[in-house]
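A.B. asks: from the sequence below, what's the structure:
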Amino acid sequence: MKILVTGGLGFIGSHAVVALQQKGYDVVVIDDLSNASITVVEGIKRITGQAPIFEQLDLRDKEAVFQVFDKHGDMEGVIHFAASKVVGESMNEPLAYYENNFFSLINVLSAMKMKGLDKIIFSSSCTVYGQGEAMPITEEESIKTALSPYGNTKQVGEEIIVDLAKAYPLQAVLLRYFNPIGAHESGCIGESPVGIPSNLIPYITQTAVGVRPYLSIYGDDYDTADGTCVRDYIHVVDLADAHVRALEYLLKKENTKQIEVFNVGNGQGYSVLELVQSFERVSGIKINYKIVKRRLGDVDKAWASTAKIERILGWKPTKTVDDMLASAWNWELKKKNYNL
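C.D. replies: Just a heads-up that it's a prediction; the model follows:
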């Protein structure tokens, strides 16, 4: 059975490709390499013994997207990761985010409709909830006005899928996940952003190896125990497994609704300073950090209720925060080159 993974050489996408191949699926990867490296293909091959089929293209190119769907006409489902995803960057470049995230999704859905393909897992985000009214956040939490263009692309992306399902027999799972961190235990793939990291963990690990002089912590005056933002962190391998389970939920026709929504998280909140302390614990290295001004678009705290996904999909997170930080550190130590 062949599955398309868009953004499949990115951080989460590459781990999902590994999980799919280990389950026996053939995988077609589309990636434009704008925030990923072709070397990830070799990392996937080292883990699974097989390289995925790779198609380099920009999903905004509708003709190219349709050509790939024609070329691989036997695909059974799509996992759609491909998107620009940095909150702060989206505040500065809103049009770029709307163009990339909307056109990419629309072109993929159009190609699916053209080929009669009806199963998609959509990479959504907890950003659709804004600042949650109660913790933990359940799937019944109201959708707030987005605090960033990135968050808005996830909200509207969900709405596009819901609207299409009213006109076409689309089967979709929308996975609203929280903060993925960590790396594959092999150290063959992990988070390797192009340029200066926007996510916390690669910034911590690059600070630890001396690539960065210090870690910037954005604000210490939030309404949390230590003043730093609190987030729910999920190991990327656990998250990849959730995508495979969601896909199989559709492929095995276990779903009773056309559209289903699940939170994916660890079910517990940790502050930025607690993440730093966890890293120091597993690595034995003291992190040099500075408190700087808040970033636009950040909420005080957010962590997930995972009761629904545990009940319906039978999925549970398996990794602790220390596991996550230890795997990220292992990945950093095994990397040979930095894309600075």
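A.B. asks: going by C-alpha atoms from here, please, whenever you check contacts or count neighbours.
C.D. replies: Fine.
A.B. asks: mind checking the SS state of Asp70?
C.D. replies: Classification of Asp70 by DSSP: H, G, I helix; E, B strand; the rest coil places it in helix.
A.B. asks: Ile181 reaches Ala326, doesn't it?
C.D. replies: No. The criterion here is Cα atoms under 8 Å, and Ile181 misses it with Ala326 at 10.5 Å.
A.B. asks: more crowded one of those two?
C.D. replies: The neighbour count for Ile181 versus Ala326, taken as other Cα atoms under 10 Å, is higher for Ile181 (25 against 21).
A.B. asks: who's in contact with that one?
C.D. replies: 191, 201, 233-236, 324-325, 328 (Cα atoms under 8 Å, 6 or more residues apart in numbering).
A.B. asks: please, which helix or strand holds Ile47?
C.D. replies: Element membership of Ile47, judged by DSSP states H and E, is helix 39-48.
A.B. asks: and that helix, what's buried?
C.D. replies: 40-44, 47-48 (16 or more other Cα atoms under 10 Å).
A.B. asks: who are the packing partners of the helix or strand just after that helix?
C.D. replies: Where DSSP H and E defines the elements, the next helix or strand beyond helix 39-48 is strand 53-56. Contact here means 3 or more Cα pairs under 8 Å, 6 or more residues apart in numbering; DSSP states H and E; on that basis strand 53-56 packs against strand 26-31.
A.B. asks: ok, now with 10 Å
C.D. replies: Under the contact criterion of 3 or more Cα pairs under 10 Å, 6 or more residues apart in numbering; DSSP states H and E, strand 53-56 touches strand 2-6, strand 26-31, helix 62-71.
A.B. asks: can I get those in JSON lines with distance to Pro213 and mean neighbour count?
C.D. replies: Formatted as JSON lines, these follow (distance: least, Cα to Cα, whole Å; neighbours: other Cα atoms under 10 Å):
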{"stretch": "strand 2-6", "distance to Pro213": "34", "mean neighbour count": "23"}
{"stretch": "strand 26-31", "distance to Pro213": "32", "mean neighbour count": "23"}
{"stretch": "helix 62-71", "distance to Pro213": "42", "mean neighbour count": "16"}
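A.B. asks: okay if I get those as TSV plus distance to Ser305?
C.D. replies: Shown next, in TSV, are those (distance: least, Cα to Cα, whole Å):
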stretch	distance to Ser305
strand 2-6	27
strand 26-31	31
helix 62-71	36
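A.B. asks: and Leu57, what does it touch?
C.D. replies: 30-33, 64-65, 68 (Cα atoms under 10 Å, 6 or more residues apart in numbering).
A.B. asks: and which of these is nearest to Leu275?
C.D. replies: If you rank those by distance to Leu275 using Cα to Cα, Leu33 comes first, at 29.2 Å.
A.B. asks: Proceed likewise with the subsequent sequence, for comparison:
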Amino acid sequence: MGKILVTGGTGYIGAHTVVELHREGYEVLIVDNLSNSNIKILDQLQLITGKRFDFVQMDLQDIKAVRQLAKLHHNITGIIHFAASKAVGESVQEPLKYYHNNLGGLLNLLTVFDKEINFVFSSSCTVYGQPDRLPVTEKDPVKSAESPYGNTKQIAEEILRDAAQANVNLNVVCLRYFNPVGAIDSALIGELPLGVPANLVPYITQSAIGKRGPIVVHGNDYDTADGSAVRDYIHVVDLAKAHVSAIKRLEKKAAKERYEIFNIGTGKGYSVLEVIAAFKKTTQQKLDYKIGPRRAGDIAKIYGDVTKAEQVLGWKAKLGIEEMMASAWKWEKYVKANPFE
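C.D. replies: All right, here's what the predicted structure looks like:
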């Protein structure tokens, strides 16, 4: 096996994917600029796996640094690219930050790693906008993005598609995933947002443990069963395993085309209020919440058809909403007892 470069590898999804890659026997190199993650995650990964992973702190927008990385690690055969800014609301307020960071780093990777390379891209269901039908499939149209963040994912997919068509050495899988939540069974790694969480579940757990005030439900007047927004939530461990499945598919040259797209989710939608109820039921914790205005860039509801991932990629989500909530709460309690600050 060659070496797999994991960009954003100290981040939430990246760190869980590093664990799954290691369990499958891969050598891993982690790159991260630590703008939205913590260096102590390397210690946590060592506790889980018994291995100290190679790590380079760098910004992928620095093409000289990317060239130096490729020179020093010439045995890289695969890249799993997570490194990106990811908050929908922030992207509306700071669009240029998102275009520079999310597209500049990708362009530099593709420019420098122009030999034969397997490339798995962290895409998002945001590329579908508000779908005309549900569940949304990979064949449904990509719509005008509701946020700059979503637009960077759309543009990145177009860049990768065009690059794969032009470069016979580049093989790409784009994973359009839905809302990752939860944590590894040991609770040694999990979602660790800097500052106030932009995502629902870490806000729920921080509220439950007393770190935050009441949860704000952003809108209760959507066209959904209870008026709150509906999303397809997926356990982060299932999601991490999907990236390993994608790398293996590329290594086996099983794809008929050099550019493929897969939805990665559970195929089931939960409303914000349903997630709050599931957390309370699973953990027996009390939660306070209040209704607030809709949030810029949000859509009413989305959940995916994951048939293609099951039949072609050979991957299927195994963990349900109860495991997601229980593991997220276990992680929150771990962080309280073992602060990362």
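A.B. asks: now what about the TM-score between them?
C.D. replies: The TM-score (TM-score structural alignment, normalised by the length of the first structure) is 0.98; 338 aligned residues with a Cα RMSD of 1.0 Å.
A.B. asks: quick revisit: Val209 of the first structure is nearest to which of the helices and strands packed on strand 53-56 of the first structure?
C.D. replies: strand 26-31 (29.0 Å).
A.B. asks: next, the angle from the closest one to helix 39-48.
C.D. replies: 160 degrees (axes from the mean of the first three to the mean of the last three Cα atoms, to 10 degrees).
A.B. asks: once aligned, what mean separation remains between strand 26-31 of the first structure and the second structure?
C.D. replies: Taken over the aligned residues, the distance from strand 26-31 of the first structure to the second structure averages 0.4 Å (mean Cα distance after the TM-score superposition for the first structure).
A.B. asks: mind giving me the packing neighbours of that strand?
C.D. replies: Other helices and strands packing on strand 26-31 of the first structure, by 3+ Cα pairs under 10 Å, 6+ apart, are strand 2-6, helix 11-22, strand 53-56, helix 62-71, strand 75-80.
A.B. asks: same thing but 7 Å
C.D. replies: strand 2-6, strand 53-56 (3 or more Cα pairs under 7 Å, 6 or more residues apart in numbering; DSSP states H and E).
A.B. asks: before we move on, back to that, Thr224 of the first structure: which of the buried residues of helix 39-48 of the first structure is nearest?
C.D. replies: Nearest to Thr224 of the first structure among the buried residues of helix 39-48 of the first structure is Val40, at 37.5 Å by Cα to Cα.
A.B. asks: trace the closest one over to the second structure, please.
C.D. replies: Under the alignment (TM-score structural alignment), Val40 of the first structure pairs with Ile41 of the second structure.
A.B. asks: from what I can see that match touches Thr10, true?
C.D. replies: Yes. Ile41 of the second structure lies in contact with Thr10 (Cα atoms under 7 Å); the separation is 6.0 Å.
A.B. asks: what about stretch 274-284 of the first structure, distance to the chain center?
C.D. replies: In terms of Cα atoms, centre = their mean, to the nearest Å, the centre of stretch 274-284 of the first structure is set 23 Å apart from its chain centre.
A.B. asks: likewise for stretch 43-54 of the second structure?
C.D. replies: How far stretch 43-54 of the second structure lies from its chain's middle: 21 Å, per Cα atoms, centre = their mean.
A.B. asks: tell me which helix or strand Met112 of the first structure sits in.
C.D. replies: Applying DSSP H and E, one finds Met112 of the first structure within helix 94-115.
A.B. asks: the following helix or strand past that helix against the second structure, how far on average?
C.D. replies: Using DSSP H and E, the helix or strand that follows helix 94-115 of the first structure in sequence is strand 119-125. The superposed strand 119-125 of the first structure is, by mean Cα distance after the TM-score superposition for the first structure, a mean 0.4 Å from where its aligned residues fall in the second structure.
A.B. asks: for the closest residue to Lys318 of the second structure other than its chain neighbours, helix, strand, or coil?
C.D. replies: Excluding the flanking residues, the one nearest Lys318 of the second structure by Cα to Cα, 6 or more residues apart in numbering is Asp238, at 6.8 Å. Under three-state DSSP, the three-state class of Asp238 of the second structure is helix.
A.B. asks: coming back round to it: tell me which of the helices and strands packed on strand 53-56 of the first structure lies nearest to Lys115 of the first structure.
C.D. replies: It is, among those and with distance given as Cα to Cα, helix 62-71, at 7.3 Å.
A.B. asks: show residues contacting the closest one.
C.D. replies: Under the criterion Cα atoms under 7 Å, 6 or more residues apart in numbering, residues 59, 107-108, 111 lie in contact with helix 62-71 of the first structure.
A.B. asks: what about Gln46 of the second structure, distance to Val19 of the second structure?
C.D. replies: 9 Å (Cα to Cα, to the nearest Å).
A.B. asks: circling back to that earlier point, relative to Thr205 of the first structure, which of the helices and strands packed on strand 53-56 of the first structure is closest?
C.D. replies: With Cα to Cα as the measure, strand 26-31 is the member of those nearest Thr205 of the first structure (25.5 Å).
A.B. asks: the closest one to helix 11-22, inter-axis angle?
C.D. replies: Using the same axes, to 10 degrees: strand 26-31 of the first structure against helix 11-22 is 160 degrees.
A.B. asks: that older thread, which one, of the helices and strands packed on strand 26-31 of the first structure, ends up nearest to Ile217 of the first structure?
C.D. replies: strand 2-6 (31.6 Å).
A.B. asks: average gap between that closest one and the second structure?
C.D. replies: Averaged out, strand 2-6 of the first structure is 0.4 Å away (mean Cα distance after the TM-score superposition for the first structure).
A.B. asks: and the helices and strands packed on strand 53-56 of the first structure: which comes nearest Ile287 of the first structure?
C.D. replies: strand 26-31 (33.8 Å).
A.B. asks: need the contact partners of that closest one.
C.D. replies: The contact list for strand 26-31 of the first structure, computed with Cα under 7 Å, 6+ apart, reads 1-9, 17, 21, 52-57.
A.B. asks: whereabouts in the second structure does it align?
C.D. replies: By TM-score structural alignment, strand 26-31 of the first structure lines up with residues 27-32 in the second structure.
A.B. asks: helices and strands around the helix holding Ile47 of the first structure, which ones?
C.D. replies: Using 3+ Cα pairs under 7 Å, 6+ apart, helix 39-48 of the first structure is in contact with helix 11-22.
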